[in-house]
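In: Below are the sequence and a predicted model; questions follow.
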Amino acid sequence: MTRTYWAAVTAVVLAMLFAAGAVTVAAGNGNDGGSGASAASRTPGEDSADAGFARDMSVHHQQAVEMSFIVRDRTKDEEVRRLAYDIANTQANQRGMMLGWLDLWGLPKVSSDEPMAWMAEGGPEHGGHGSHGAHEVRDGSLMPGMATRAELAKLREADGKEAEILYLQLMTDHHKGGVTMAQGCADRCEVGTERSLAQGMVDAQESELALMADLLKARGAAPRP
């Protein structure tokens, strides 16, 4: 509980700092050619990729935090527990940043649009409703890579090595979906600070994917097909 509390506090502080930076960058972005367009006119709109990514990735990150804290209670293996804490802490902080940006932009944290609708912009090569790029939305999950309720329930009931393997498999799927989403923002988002955060997510999660593959192999398992 103490670690969770401090992770939340850190997230709030970072959200305030990065949100201010995001608005500063947003004010400077855009090729207005010296037209004197106002900063407000370049603040992301409600239907923009910037807002859509911030909303959807916040939900995506929240489940990663949830799964990480579940497995910390289901195993005593220090490697997996350390990875789980790192993921929970990092993604809680990033979630705070993204929610902070939405607040500063004056945009809602939820939308009536279908999740990942912002990824469909730009044509079929960017994916579309139902597929969202490289990872399909599975039955009962909200976005690419997200675990279903049944899978979360199974993780809560597992213990020891079984819990470790299931967590690593679920988090591998989760990261693959997250990388697809983050790359989408890196390609589409207009706010430089948000694009940088998204690219950082891609790099960090790809590194963690390699680590999780090694951890699964050490346990005689592999990522799910």
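Out: Done, it's in. Note that the structure is predicted; figures quoted are calculated from it, not measured.
In: make it CA atoms for all contacts and neighbour counts henceforth
Out: Will do.
In: Which stretches in the protein count as helices?
Out: Using DSSP state H, the helices of the chain run over 2-28, 49-72, 78-105, 149-157, 160-188, 192-218.
In: Report how many residues lie close to the closest residue to D159 other than its chain neighbours.
Out: Residue nearest to D159 in three dimensions, not counting chain neighbours: R74, with 5.0 Å by C-alpha to C-alpha, 6 or more residues apart in numbering. Close neighbours of R74, defined as other C-alpha atoms under 10 Å, add up to 20.
In: how about R74, what does it touch?
Out: Going by C-alpha atoms under 8 Å, 6 or more residues apart in numbering, R74 touches 156, 158-160, 163.
In: Distance of A84 relative to K76?
Out: Per C-alpha to C-alpha, to the nearest Å, A84 is found 12 Å from K76.
In: Buried by neighbour count: which residues of stretch 153-168 qualify?
Out: For stretch 153-168, burial by neighbour count (16 or more other C-alpha atoms under 10 Å) applies to 155-156, 158-159, 163-168.
In: Take the contacts of R74 and write them to JSON lines, including distance to H132.
Out: As requested, these are exported to JSON lines (distance: C-alpha to C-alpha, whole Å):
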{"residue": "R156", "distance to H132": "28"}
{"residue": "A158", "distance to H132": "30"}
{"residue": "D159", "distance to H132": "33"}
{"residue": "G160", "distance to H132": "34"}
{"residue": "A163", "distance to H132": "29"}
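In: Quick check: the farthest pair among the residues you listed?
Out: Using C-alpha to C-alpha, those span at most 11.3 Å, a distance reached by R156 and G160.
In: Report the distance from stretch 155-174 to the chain centre.
Out: With C-alpha atoms, centre = their mean, to the nearest Å as the basis, stretch 155-174 stands 19 Å off its chain's centre.
In: Sorry, slip of the keys, the one I care about is stretch 57-75.
Out: Between the centre of stretch 57-75 and the centre of its chain there are 11 Å (C-alpha atoms, centre = their mean).
In: this is the comparison structure:
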Amino acid sequence: MALTPSETEAVASETAETNSPRRVGRVVLLLAALVVVALIAVGAFAAGRLSTLDNPTPSANSAEAGFARDMQVHHIQGVEMAMIVRDLTDDPAVRLLAYDIATTQGQQAGQLYGWLTEWQLSQLGSEPSMTWMTRPGRSDTGHEHASTHVAGAPMPGLATDAQMAELKAASGVDAERIFLTLMIAHHKGAIEMAQAVLDRADNTSVLGFANAVMLSQTSEIKLMQDMLAERA
């Protein structure tokens, strides 16, 4: 995800002001990781768009439709958490990570919304959230069994109202710790949802999207775990 000129200038300025080699090294690592993630996501999206002509339109209660609805909600909270922490910290590495999460997940939420519109399906659906995850997977994936997730239960990794309030009330390093802890759990939940749709969907655009989510968020989890360890 490319930074705007103003964001690039701000990050460069903040990095130059710190004398910590650890922080400088972390910012460089973040930039490299974000480039790789962006390339993976763009490639997966392009491959999916090229194959849409061969895909049947998903039904209203399909895994594809359920995933598109629920992952939108999941991503929107991710954007909210990222924007909150950007206002609560001056750390350039955390701010850069938050900016990437906000822009990437915001774009992906819009993409999911667009698919439902293209498929002429409701954005809300007629079933409780996560119902699609309770149904058995495809026989060719080796995951024919239904998920243990309960229809209508909170999505995996979704932060509670109390956790969001705790984040908003924090500042500085405390806010960074809370954010990283919540976002690691949030990413793990998104990976669980992506794996579930890989086991249940046939639409190649959705499969490419889910693979990109798994690759990018797995990489970011490792990065955030390292950042959290530095703030222990």
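Out: Yes, it's here. No experiment lies behind these values; they were computed from the predicted model shown.
In: Who has more neighbours out of A84 and K76 of structure 1?
Out: Neighbours per residue, other C-alpha under 10 Å: of A84 of structure 1 and K76, the larger number sits with A84, 24 against 14.
In: The residue nearest to D159 of structure 1 -> structure 2?
Out: Correspondence of R74 of structure 1 to structure 2, assessed by TM-score structural alignment: L88.
In: Also I165 of structure 1?
Out: With TM-score structural alignment as the criterion, I165 of structure 1 matches R177.
In: Apart from its neighbours in sequence, what residue is nearest that match?
Out: Spatial nearest neighbour of R177 of structure 2, excluding adjacent residues (C-alpha to C-alpha, 6+ apart): L228 at 6.1 Å.
In: cool, and G192 of structure 1?
Out: V25 (6.2 Å).
In: and what of L166 of structure 1?
Out: The shortest distance from L166 of structure 1 to any non-neighbouring residue, by C-alpha to C-alpha, 6+ apart, is to L155 (6.6 Å).
In: can you tell me how far G110 of structure 2 sits from R49 of structure 2?
Out: 15 Å.
In: And stretch 145-157 of structure 1, how far out from the chain middle?
Out: Counting by C-alpha atoms, centre = their mean, stretch 145-157 of structure 1 comes out at 17 Å from the chain centroid.
In: And stretch 2-17 of structure 1, by the same measure?
Out: 17 Å.
In: Would you indicate which residues of it are buried?
Out: Result for stretch 2-17 of structure 1 [16+ other C-alpha under 10 Å]: buried residues 7-8, 10-12, 14-16.
In: Same question for stretch 189-203 of structure 1.
Out: 189-195, 197-202.
In: quick one: which of those residues is nearest A92 of structure 1?
Out: Closest approach to A92 of structure 1 among the buried residues of stretch 189-203 of structure 1 (C-alpha to C-alpha): M201, at 12.8 Å.
In: Now check structure 2 for the residue matching the closest one.
Out: The equivalent of M201 of structure 1 in structure 2 is V213 (alignment by TM-score structural alignment).
In: List the contacts of its match.
Out: Residues in contact with V213 of structure 2 (C-alpha under 8 Å, 6+ apart) are 41, 190-191, 194.
In: Over to L104 of structure 1?
Out: Counting by C-alpha under 8 Å, 6+ apart, L104 of structure 1 makes contact with 19-20, 23.
In: For Y167 of structure 1, see how far away it is.
Out: When C-alpha to C-alpha is applied, the distance between L104 of structure 1 and Y167 of structure 1 equals 35 Å.
In: Counterpart of E190 of structure 1 over in structure 2?
Out: In structure 2, E190 of structure 1 lands on D202 (TM-score structural alignment).
In: S51 of structure 2 versus its match, what's the distance?
Out: Distance, D202 of structure 2 to S51 of structure 2, by C-alpha to C-alpha: 12 Å.
In: repeat for M214 of structure 2
Out: From M214 of structure 2 to S51 of structure 2 the distance is 20 Å (C-alpha to C-alpha).
In: A98 of structure 2 now?
Out: 32 Å.
In: residues in structure 1 aligned with stretch 7-25 of structure 2?
Out: Counting by TM-score structural alignment, stretch 7-25 of structure 2 falls onto no part of structure 1.
In: for that stretch, how far is the first residue from the last?
Out: This stretch, stretch 7-25 of structure 2, spans 19 Å end to end (C-alpha to C-alpha).
In: Can you list the buried residues in that stretch?
Out: 11, 15, 23-24.
In: quick check, distance from stretch 213-220 of structure 2 to the centre of its chain.
Out: Averaging C-alpha positions (C-alpha atoms, centre = their mean) puts stretch 213-220 of structure 2 8 Å from its chain's average.
In: so how far does it sit from its counterpart in structure 1?
Out: Mean deviation of stretch 213-220 of structure 2 relative to structure 1 after superposition (mean C-alpha distance after the TM-score superposition for structure 1): 0.4 Å.
In: For the closest residue to A19 of structure 1 other than its chain neighbours, list the residues it contacts.
Out: Nearest residue to A19 of structure 1, sequence neighbours excluded (C-alpha to C-alpha, 6+ apart): W101, at 4.6 Å. Shown in contact with W101 of structure 1 (C-alpha under 8 Å, 6+ apart): 15, 18-20, 22-23, 54.
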